[in-house]
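*Asks:* Pasting a predicted model and its sequence here:
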Amino acid sequence: MRWSDFSKLIKFRLTFLVVFSASISFLIGSKVNGEIVWKNWALLIIGGFLVTGAANGFNEIIEKDLDKLMLRTADRPLPSGRMTNGQALVLSLFMGIAGTYILGHLNLTTGYLSVFSIFLYAFIYTPAKRKSPVAVFIGAIPGALPPLIGYVAAHPKIDYIALVLFGIQFVWQFPHFWAIAWVLDDDYKLAGFRLLPSGKRDATSAAITFLFTLILVPVSLLPTYYNFGGLYVGAVSLLCSFAFLYFAFNLLLKQDISSAKKLMYSSFFYLPIVQLALLFDFVGK
């Protein structure tokens, strides 16, 4: 088995972003806790990588025949035949068990959340993608769990800070994912996926995307409102949110793929900038 095939099975870039988000939240939780245990930070990264890789592996096993239909996914190892279902299943089970054990070793809450994230993403969200656009709401829950898992791994209590970190990533996912769905809608429809709010590229989908981007503005200010993020965190969050909102408004006006791509690319920058601003604020305290 080649590294490139394993990388595609676990969706390496997506897995990296998930682990990055969790690691930032771990450091924030560590500051709340009063100390950073770097050994646990390393265990979180390893365990988070394995759990996320397992969820993505199960997702690709389930969607193997659908991936054959889409240009974007036809070259993945399972639909292309370079890897068998059995090989992918063994790898995914190993990663899931090992990752859950490592995260559960940090504390039981982290372990339970990791199992829940695998189950919800792979076995609820994945089949729901062909049923209804509501699948995006289901998928937003496991998609927002990494910062919660990272925080709880360091500070084993789901407090208001943990919920705010979860909430920011939860709301962010809607414009992020709908922008991707707008760009890839033709490809998605080849596999029967219904992911845009109205099921197609139209004013309704653009308006709902804009609405959720608008909701993100006050949500991003919650760290400052609850006084665990300083004024500069609020300023950075507000600036990023308004820039994000501008691209969402542009999609509402033009309703074209070019505008959706700009919104999609802006979403890639939004989350890490806001999370890093919050982390640096905690480090400076």
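*Replies:* Here it is on my side, so go on. Residues are numbered from 1 along each chain as shown.

*Asks:* Please count neighbours and contacts with C-alpha atoms only from this point.
*Replies:* OK.

*Asks:* Buried residues of the longest helix along the chain, list them for me.
*Replies:* Assignment by DSSP state H gives helix 257-283 as the longest helix of the chain. Neighbour-count burial for helix 257-283, counted by 16 or more other CA atoms under 10 Å, picks out 257, 259-264, 266-267, 270-271, 274-279, 281-282.

*Asks:* mind checking how far it is from the chain centre?
*Replies:* Relative to its chain's centre, helix 257-283 lies at 12 Å (CA atoms, centre = their mean, to the nearest Å).

*Asks:* and that helix, what does it pack onto?
*Replies:* helix 12-33, helix 160-183, helix 231-254 (3 or more CA pairs under 8 Å, 6 or more residues apart in numbering; DSSP states H and E).

*Asks:* Identify whichever of these lies nearest to Ala191.
*Replies:* helix 160-183 (12.8 Å; CA to CA).

*Asks:* orientation of that closest one relative to helix 231-254 in degrees?
*Replies:* Orientation of helix 160-183 against helix 231-254 (axes from the mean of the first three to the mean of the last three CA atoms, to 10 degrees) gives an angle of 20 degrees.

*Asks:* alright, now check it against this:
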Amino acid sequence: MLAALNIVLYSWIYTSLKRKSILNTWVGAIVGAIPPLMGWAACSSLSDLGAWCLAALLYAWQFPHFNSLSHNIKTEYQKAGYVMTAFVNPKLNARVALRYSLLMFPICFGLSYWGVCDNYFSFDSSILNGWMAYMSFKFWLQQRHNYSKKIQAAGGPSAAEITIANAYAKKLFWCSIWQLPVVLVLAMLHKTGQWDGLYYHFFGYNKENDKLKEKFTNAM
């Protein structure tokens, strides 16, 4: 069902919206978020909120990634007839990238809260999320300046100000390239119970056995 939904979303709705509305980016982000749900559904229940946190992670990441990418090639999109936020509303383009960069923090906390990862993941992932949020903030701040009423009244941003915005967009794009795979690797390393077998092998320690012993002791 998820695969069929993704085919419809991508080949019909998303592709059609590219030439009609900036909403195509939001629909495209849903397309990118569904595959993790498909993997989860293959081995567990989608009633587990951890599955939706993982999908939300992929969904949110796509905005700082794509919005920064599209910024520097917005002219090509416009010439091709694709309606993208980067040229329709450049200020909104940067603001959306910042919003979803900040959303990465609670999503990663959710992965720990719902038991997908241990609590240390919240700390590790925050370093990477902080890096991307900072780059998003610099990009947004420059675009906010470039498209302020004062600058627009003066005839628009100067060549130097445009160059600075382009540079921040490029830095954010490369930041996003590294951020997601490293966060996912950290999620695997911090997966709940990932190292229990190793602890048991070296130290004779097993969390699940200890929980059962504690439960039995309390019952007695």
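*Replies:* Now that the structure is in, tell me what you want to look at. Since the model is a prediction, treat every value here as computed from it, not as a measurement.

*Asks:* closest one to Phe193 of structure 1 among the helices and strands packed on helix 257-283 of structure 1?
*Replies:* Closest to Phe193 of structure 1 of these, according to CA to CA: helix 160-183, at 9.5 Å.

*Asks:* Read off where that closest one ends up in structure 2.
*Replies:* Residues 49-72 of structure 2 are matched to helix 160-183 of structure 1 when aligned by TM-score structural alignment.

*Asks:* again with stretch 235-251 of structure 1
*Replies:* Residue span in structure 2 matched to stretch 235-251 of structure 1, by TM-score structural alignment: 123-139.

*Asks:* Name the residues of the matching stretch that are buried.
*Replies:* 125-126, 128-129, 131-139.

*Asks:* Please apply the same query to stretch 86-97 of structure 2.
*Replies:* Buried residues in stretch 86-97 of structure 2, counted by 16+ other CA under 10 Å: Ala86, Phe87, Pro90, Lys91, Leu92, Asn93, Ala94, Arg95, Val96, Ala97.

*Asks:* so the third one touches Arg144, yeah?
*Replies:* No. With contact taken as CA atoms under 8 Å, Pro90 of structure 2 and Arg144 are classed as non-touching, separated by 9.1 Å.

*Asks:* Three-state assignment for Lys200 of structure 1, please.
*Replies:* Three-state call for Lys200 of structure 1 (DSSP: H, G, I helix; E, B strand; the rest coil): coil.

*Asks:* which ones are touching it?
*Replies:* Going by CA atoms under 8 Å, 6 or more residues apart in numbering, Lys200 of structure 1 touches Trp182, Asp185.

*Asks:* quick one on the thing from earlier: what's the average distance of the match of stretch 235-251 of structure 1 to structure 1?
*Replies:* Stretch 123-139 of structure 2 differs from its equivalent in structure 1 by a mean of 0.8 Å after superposition (mean CA distance after the TM-score superposition for structure 1).

*Asks:* Now do that stretch: distance to the chain's middle.
*Replies:* 11 Å.

*Asks:* and for that stretch, what are the contacting residues?
*Replies:* Taking CA under 8 Å, 6+ apart as the rule, stretch 123-139 of structure 2 contacts 64, 94, 97-98, 101-102, 104-105, 108, 165, 168-169, 171-172, 175-176, 179, 183, 186.

*Asks:* Now which residue in structure 2 aligns to Pro79 of structure 1?
*Replies:* For Pro79 of structure 1, no residue is aligned by TM-score structural alignment.

*Asks:* so what secondary structure elements neighbour the helix or strand harbouring Pro79 of structure 1?
*Replies:* Under the criterion of DSSP states H and E, Pro79 of structure 1 resides in helix 77-80. Counting contacts by 3+ CA pairs under 8 Å, 6+ apart, helix 77-80 of structure 1 packs against helix 3-9, helix 64-67.

*Asks:* in structure 2, what residues pair with the longest one?
*Replies:* Translated: helix 3-9 of structure 1. Going by TM-score structural alignment, helix 3-9 of structure 1 sits over no part of structure 2.

*Asks:* so how many other residues sit close to the residue in structure 2 that Phe116 of structure 1 lines up against?
*Replies:* Using TM-score structural alignment, the equivalent of Phe116 of structure 1 in structure 2 is Leu5. Look at Leu5 of structure 2: counted by other CA atoms under 10 Å, it has 11 neighbours.

*Asks:* Which residues are in contact with Leu5 of structure 2?
*Replies:* Contacts of Leu5 of structure 2 (CA under 8 Å, 6+ apart): none.
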